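>>> Sharing a model that was predicted from the sequence below.
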Amino acid sequence: MKFPFSNIFRSHAKNIPGVVEKKLKQTFPKAKNIEWEPKEDQFEAIFYLNDVEHIAQFSKTGELIQYKKNLWPDELPEILKAEGSKFGEIMNGIVIYRGTDLFYEMIIRNEKLDRYEFLYNQNGGLISSAIL
């Protein structure tokens, strides 16, 4: 056995359908450092666009289901910053594009340093919250 550890360090192929890879390249032509994660009946691509992390979910047929983009707290819409600040310090945000709908996810830390995940619609309406 010439290279006994080669199988340990070798990345295993993810078997991403060509139609899914093609859709990612069409939708995000400047995506860099793409990593694929097969899910049950979907494929998730984690990549960088303009030095910002994105996560896109595709169906087996290549349909873009949704994608997420990391945001700095100051990039959030004012209404969401105001709503989120009621609960504590906004640590970070994520915008979620699902079809024509927009959602915002925020990680907020309260005065006891407990962290919570809040999900809002684009108008600042709270959809859900959970402790992390």
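Yes, it's here.
>>> from here on, contacts and neighbour counts on C-alpha atoms
Fine.
>>> Determine how far the strand or helix carrying Phe118 lies from the middle of the whole chain.
Using DSSP states H and E, Phe118 sits in strand 115-121. From the chain centre to the centre of strand 115-121 is a distance of 14 Å (C-alpha atoms, centre = their mean, to the nearest Å).
>>> Can you list the buried residues in stretch 51-61?
Going by neighbour count (16 or more other C-alpha atoms under 10 Å), the buried part of stretch 51-61 is 53-60.
>>> from the middle of its chain, how far away would stretch 123-132 be?
So, by C-alpha atoms, centre = their mean, the centroid of stretch 123-132 is 17 Å from its chain's centroid.
>>> what about the helices in this structure?
For the chain, helices defined by DSSP state H occupy the ranges 6-9, 18-27, 78-85.
>>> Make CSV from these and add distance to Lys68 and mean neighbour count to it.
As requested, the helices of the chain are exported to CSV (distance: least, C-alpha to C-alpha, whole Å; neighbours: other C-alpha atoms under 10 Å):
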stretch, distance to Lys68, mean neighbour count
helix 6-9, 30, 8
helix 18-27, 13, 15
helix 78-85, 17, 16
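>>> take the one below as the second:
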Amino acid sequence: MKHYLVLAAFALALAAPAQAQQLKATQVPAAVVAAFKQKFPQVKEVKWEKEGDKYEAGFEQGNVEMSALLSASGELLETESEMAPSQLPAAVRAKLASSYKSYKVTEAAKIVSASTGATTYEAEVLKSGKKMDLLFDANGQEVKK
């Protein structure tokens, strides 16, 4: 269940107006499946979603819930790895404690851009039943809500 929440948060963060659509592997373009298998050959179980014109593969690697976002041509765009909120960088935790002190951090993830190698950190926060996804760089600077 937690995996689906991470995928939903990922979908909202990347394509707010778009709705993620669950797909069977046979509905995913062959180039996308082939590129995924090349990058992650050890992964056996994959849950596919379509987000606008992109495809997201949800899977587990080791004991870590992950997802990979790929273009329709099979280009890997980014990966996301679930992490405990306590594993967020200290600067991100400090920013959350100061700017979002009345919020509870319910989930966290590390997002790495395949093209630039840039890393951002996602924190899902909850206040009065309202969830919000926040993105930060490693220095605790908010990059996107």
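Now that the structure is in, tell me what you want to look at. Quick caveat: nothing in here was measured; it's all calculated off a predicted structure.
>>> Would you pull the TM-score for this pair?
Here the TM-score for the pair of chains, by TM-score structural alignment, normalised by the length of structure 1, is 0.74; 118 aligned residues with a C-alpha RMSD of 2.3 Å.
>>> just to revisit the earlier point, now the buried residues of stretch 51-61 of structure 1 in CSV, with distance to Glu105 of structure 1?
Shown next, in CSV, are those (distance: C-alpha to C-alpha, whole Å):
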residue, distance to Glu105 of structure 1
Glu53, 15
His54, 14
Ile55, 13
Ala56, 15
Gln57, 16
Phe58, 20
Ser59, 22
Lys60, 26
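>>> So which of these are in strands?
53-59 (DSSP state E).
>>> just curious, which of those is nearest to Glu37 of structure 1?
Here the nearest of those to Glu37 of structure 1, counting by C-alpha to C-alpha, is Gln57; it sits at 9.4 Å.
>>> And the closest one? What does it align with in structure 2?
Under the alignment (TM-score structural alignment), Gln57 of structure 1 maps onto Leu69 of structure 2.
>>> give the contact list for its match.
Going by C-alpha atoms under 8 Å, 6 or more residues apart in numbering, Leu69 of structure 2 touches 54-57, 76-79.
>>> what does the strand holding Phe118 of structure 1 rub up against?
Identification of contacts with strand 115-121 of structure 1 by C-alpha under 8 Å, 6+ apart yields 80, 84, 102-109, 126-132.
>>> For that strand, give me the average deviation versus structure 2.
Following the fit onto structure 2, the mean deviation recorded for strand 115-121 of structure 1 is 2.1 Å by mean C-alpha distance after the TM-score superposition for structure 1.
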